[in-house]
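> Compute the structure for the input listed below.
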Amino acid sequence: MIGKENLFTDEQMKQFIANGYVMIKPNVPTSLHKTIYQKLDEVVAKEGNPGNNLLPRVPEIQEVFDNPVVRGAFTSVIGPNYIMHPHRHPHHNGPGSKGGGWHKDSLGGKVRNHRCWWAMALYFPQDTPIEIGPTAVMPGTHYYLSRNNDVSEVKFPACGEAGTMIIIHYDMWHQATANLTEKNRFMLKFEFARMQWPIEPTWNNQQEDWKSIEGPEPANDQTIMWEHLWNWLSGKSTKKTPNRASESEISQWMTALRIGTQPERLEATNQLGKLGENGQEAIPALVDILGDPSEPVGLNAAYALGNIIDQESVSPLVDALNHDSETVRRHATYALTSVGLPATPELIDSLTHESEHVRANVAYALGEIGSSNSALALSKPLDSDSVVVRRNVVESLGIIPDSFHISIPTLVKALEDPDKQIRFTSVLSLARIGPDAEDAIPALQSALKDEDRYVRGYAVEALKQIGPPESKEILLDFLTTTRWCPSTTRESTF
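A predicted model of the protein is given here:
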């Protein structure tokens, strides 16, 4: 049990939602960080980068991630029972390094989640002043697929003393900066996955509704989106009481959508979104700017539409899934996810659409909406020729509750898919289902022999999550065979 003192405050959660990161410092002895740095420095010098074998090679790192401060941070942003992804990497920034380019980590071509199903830890075992080349993040950019390349982009270097850790949303734009010293700089990256839908706040929550951040906010005001994500993380399934506005105010905001400056268009989308069902007349204008040249404006339009649209008015958004512009299609998908259950019937009908990108986005949105009524329809596209459709199907089946009698046989079948991402996502989905996936144990035992390292890694986690004696025996046998001895090196083989 994590004590409240180790959970994020409301202010930290708002910073994470809006800016995409929070800095923390595990309360472990400084000597532990020193040991980790020294061992890692030696390993890299003698053996090269250990990659995914980082933990067994330097097992002291696990003490850092078991610390209540770290566990409290991840419990806050991705809920209890989160898991550590089998991929982890020590990023070595050597003396004289010029740094690296801005990037997001790969996600295999699927729609990127605004809702926090994934998070990362960037841990620095050495003192990390600006001169040694810390990793820098770009606050507020975790929701943007593209760079804005304007004044809204701010570079934040994660400087701090040994043990500093920055918790970031998986989709944050980040880069290595130049190392101007004669020392090695290590940043240890670990990924973590949410295992269950949020049903209540998992941080030290005091405020029911979203309120403005006390500290600096990103340059782009995306309140309508931040409110949605706050509510989702809080487990809220109902929308706020809609605001009211005069006809002249609504007309002014709709005019701003057409001819206003970028900040004015952002403000207009925020205000129209707050109207909820009272903003129906703005639907066509908001749909028209889903592809706004400014990605933040298009996203705000999507979440405004999510607040306004009901089952009777959802068709324009579903139609937008077949737009020529990938940006419009993507933003329409986020909007439909925000609409929620009222969008489900039309989305299910669209699973048989002739367009691959429509079917793929529909499969993603149905998972994010989470209606058990969609599980049966979602299981059918598993026979699709489209890899991206199948990838989204198997991920969605793992997060839709109360449909396991349909999901489990479908996911077991997907373990034979030729696409490795479909196989490892299917195993992750079975891990998320947990004890109810007991029928999948034989298939998971076979998955321990899969040629792909992440299928095997997730299979270990799935057997752990399912939990009966049979799965534990299989798991122990596998781990006994594959165990790593951290003392064994080229210099000391026995």
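> When you work out contacts or count neighbours from here on, use the C-alpha atoms and nothing else.
Noted.
> For Gln421, which non-adjacent residue is closest in space?
Among residues not flanking Gln421 along the chain, Arg391 sits closest, at 7.1 Å (Cα to Cα, 6 or more residues apart in numbering).
> ok, and the one you found, which helix or strand is that part of?
Arg391 belongs to helix 387-399 when assigned by DSSP states H and E.
> can you list contacts of that helix?
109-110, 196-197, 356-357, 359-361, 363-364, 366-368, 370, 375, 378-379, 381-384, 407, 411, 414, 419, 421-422, 425-426, 428-430, 432-433 (Cα atoms under 8 Å, 6 or more residues apart in numbering).
> repeat for stretch 460-477
Applying Cα under 8 Å, 6+ apart, the external contacts of stretch 460-477 come out as 83, 427-428, 430-432, 434-438, 441, 444-445, 448.
> Which positions within stretch 333-345 qualify as buried?
Using 16 or more other Cα atoms under 10 Å as the test for burial, stretch 333-345 gives 333-344.
> Might one say that Val455 is in contact with Ala447?
Yes. Judged on Cα atoms under 8 Å, Val455 makes contact with Ala447 at a distance of 6.5 Å.
> neighbour-wise, which of those two wins?
Neighbours were counted for Val455 and for Ala447 using other Cα atoms under 10 Å; Val455 has more, 25 against 22.
> Here is a second sequence; please produce its structure as well for comparison:
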Amino acid sequence: MDAPVRLTDAQMRQYIADGYIALDIDLPRSFHERVYARTQEVFEKEGNPGNNVLPRIPALAEGYGHPVVDGALRSVLGDGYYMHPHRHCHHNPPGSPGQTMHIDSWARRRHTTRMTMVFYYPQDTPAERGPTGVVAASHSYNDRPEGDARWDEIKLAGDAGTVVLVHYDIWHRGTPNTADEPRYMMKFLFARMDEPMRPTWHATGEEWRDDTGFHPAMRETVWNWHTGAPHAAGSAGADDMDELLPRLGADSETDALDAAYEIAGAGEAAVPALVSELSHRSARVWRGAGYALSSIGAPAVDALTAATQSDDADTRNRAAAVIGDIGLPAATATSTLIDLLKDPDTTVRQHAANALGIVSQESGDAILPLIGALDDGDEWVRRFASMSIAQLAPNMNGEMHALTPALGDDNRYVRANTMFALRRAGTDEARERLLDELAVARWCPTTTRETTF
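Okay, the predicted model is just below:
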């Protein structure tokens, strides 16, 4: 297998700034024509295959496993990334009016990269054929940014074989298709399994550089996080708090985001006021406080841990979410997050289950409590718990038998995450159990209604 082609410093800066980057894969045009023909056949005979698009069109594995795609994913997600079981072929038929601009529903609304999408067109997709449209640099925004030419829609038009790596939270849509032929776009999701410890792109040791002057502290903070040396890039001091805190609620989200990342530069001195803002009624304010606290990192963990004991469920779940976003420097909060798996509020349990797979990656302490959370009645608690177990699976030590009942969970993603956990566990016993499950779950790509055996 060819070595992965990792992103350069310049490409990584582009991804952090714009939220997407086009990739050039050198597969022959005949490959894309075969994928397009097979896609049309599947849609005509069976309809949209949904998550089963890969076994129905197995050639996609060659495209998504291409060294350029693999290298880009390693660059932004780390070497141990996970091809998420959710993938979809977006069919844009002739005459369609297009979609409204949106963020996908699973968005975590965080600025570091823990999930990405990779788009692929198997056919030529000029502007009139309804390519996906994105708003560059919008992946940091909770509301669709508008108001000047910076936020104009960019149509990701291109020839057959166009591949674009996209931050999961970017604002995007399918644009109107005024051509006579359908447009197919394969969308695959990929997730980070391991927190960054070093740069995983072709890094040369450069510091952040950006000539635009747009969101300088935010972008440099995200760059620092990707290098494995997270630290806030804001320049504020304790004396600036009175001026900056009210700006978390600014009418302009651009101004509010800049204020959040500048405040983070004040470090520990800013923590009490920011934690207090987690209880604010305005989503813009409490989210901004969360961005600042996660950028401050370890000095904020004790105060956030205390906030998880609030009588207010919203404060508890926001504090748990920020702890998770801090990552490994918040490992001291592991026991508190484990306790929150039993919280009466569903959203708190969801955030705790998600956070444990991030903050406790250097131990196996959370594995059994997370396995216990797989009995939760809430689907999303189980989904987050199973993903966290997969993240922690290299630390497994005798928990496999307790985990394997999740292979029969009603939710498809819990089952898939559990299989990936067995793969990551890496023991002979885990591999045998995984092979047993795959033998039963085997999907034959050539078995159809016309050829059943």
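> How alike are these chains, TM-score-wise?
The TM-score (TM-score structural alignment, normalised by the length of structure 2) is 0.96; 450 aligned residues with a Cα RMSD of 1.6 Å.
> Now which of the contacts of helix 387-399 of structure 1 would you call buried?
196-197, 356-357, 359-361, 363-364, 366-368, 370, 375, 378-379, 381-382, 407, 411, 414, 421-422, 425-426, 428-430, 432-433.
> Which of the residues you listed fall in strands?
Using DSSP state E, no member of these sits in strands.
> thinking again about what came up before, which ones among the contacts of helix 387-399 of structure 1 are found in helices?
Mapping the contacts of helix 387-399 of structure 1 onto helices (DSSP state H) picks out 356-357, 359-361, 363-364, 366-368, 375, 378-379, 407, 411, 414, 421-422, 425-426, 428-430, 432-433.
> and the longest helix for structure 1?
Structure 1, longest helix under DSSP H: helix 30-47.
> A strand includes His91 of structure 2, no?
Yes. His91 of structure 2 sits within a strand when classified using DSSP: H, G, I helix; E, B strand; the rest coil.
> how about the nearest residue to it, chain neighbours excluded?
Tyr184 (4.8 Å).
> Can you show me the strands along structure 1?
Using DSSP E, strands in structure 1 cover 21-24, 83-93, 118-123, 135-137, 156-157, 165-169, 174-176, 185-193.
> Spatially central residue for structure 1, please.
Per Cα atoms, centre = their mean, the C-alpha nearest to the average position across structure 1 is that of Trp118, at 3.1 Å.
> For that residue, give its distance to His103 of structure 1.
According to Cα to Cα, to the nearest Å, Trp118 of structure 1 and His103 of structure 1 sit 17 Å apart.
> re the thing from before, wait, which of the buried residues of stretch 333-345 of structure 1 is closest to Asp402 of structure 1?
Closest approach to Asp402 of structure 1 among these (Cα to Cα): Leu341, at 15.0 Å.
> so what's that closest one up against?
With contact set as Cα under 8 Å, 6+ apart, Leu341 of structure 1 has these partners: 369, 371.
> Aligned against structure 2, show me the partner of it.
The alignment partner of Leu341 of structure 1 in structure 2, by TM-score structural alignment, is Ala298.
> Verify the contact between Ala459 of structure 1 and Ala447 for me.
Yes. In this structure Ala459 of structure 1 lies within contact range of Ala447 using Cα under 8 Å: 6.2 Å.
> List the residues that contact Leu233 of structure 1.
Residues counted as contacts of Leu233 of structure 1 (Cα under 8 Å, 6+ apart) are 77, 115-116, 198-201.
> what does it align to in structure 2?
Aligned partner of Leu233 of structure 1 by TM-score structural alignment: His226.
> Can you give me the distance of its match to Thr446 of structure 2?
Using Cα to Cα, one obtains 42 Å as the distance from His226 of structure 2 to Thr446 of structure 2.
> Trace the residue nearest to the centre of structure 1 over to structure 2, please.
Under the alignment by TM-score structural alignment, Trp118 of structure 1 pairs with Met115 in structure 2.
> Leaving out the residues flanking it, which one is nearest to the residue nearest to the centre of structure 1?
Ala193 (4.7 Å).
> That neighbour: neighbouring residues, count only.
Counted with other Cα under 10 Å, residues neighbouring Ala193 of structure 1 total 21.
> and it, what pairs with it in structure 2?
Checking TM-score structural alignment: Ala193 of structure 1 goes with Ala191.
> show me the contacts for that match.
Counting by Cα under 8 Å, 6+ apart, the residues that Ala191 of structure 2 touches are 77, 81-84, 114-116.
> cutoff 6 Å now
By Cα atoms under 6 Å, 6 or more residues apart in numbering, the contact list for Ala191 of structure 2 reads 81-82, 114-115.
> Which residue of structure 1 is paired with Arg415 of structure 2 in the alignment?
In structure 1, Arg415 of structure 2 lines up with Arg456, judged by TM-score structural alignment.
> how close does the closest residue in space to Asn397 of structure 2 that isn't next to it in sequence sit to Leu435 of structure 2?
In space, Asn397 of structure 2 comes closest to Gly364 once its chain neighbours are excluded; the distance is 7.7 Å by Cα to Cα, 6+ apart. Distance from Gly364 of structure 2 to Leu435 of structure 2, counting by Cα to Cα: 24 Å.
> With Glu429 of structure 2 instead?
Where Leu435 of structure 2 is concerned, Glu429 of structure 2 sits at a distance of 10 Å (Cα to Cα).
> repeat for Ala236 of structure 2
Ala236 of structure 2 sits 54 Å away from Leu435 of structure 2, going by Cα to Cα.
> out of those two, which sits in the busier spot?
Ala236 (18 against 15).
> Surely that one touches Ala264?
No. Applying Cα atoms under 6 Å as the test, Ala236 of structure 2 and Ala264 come out as separate, 7.2 Å apart.
> For Gln12 of structure 1, see how far away the closest residue to Leu7 of structure 1 other than its chain neighbours is.
In space, and not counting its chain neighbours, Leu7 of structure 1 is closest to Gly72: 4.5 Å by Cα to Cα, 6+ apart. Per Cα to Cα, Gly72 of structure 1 is found 12 Å from Gln12 of structure 1.
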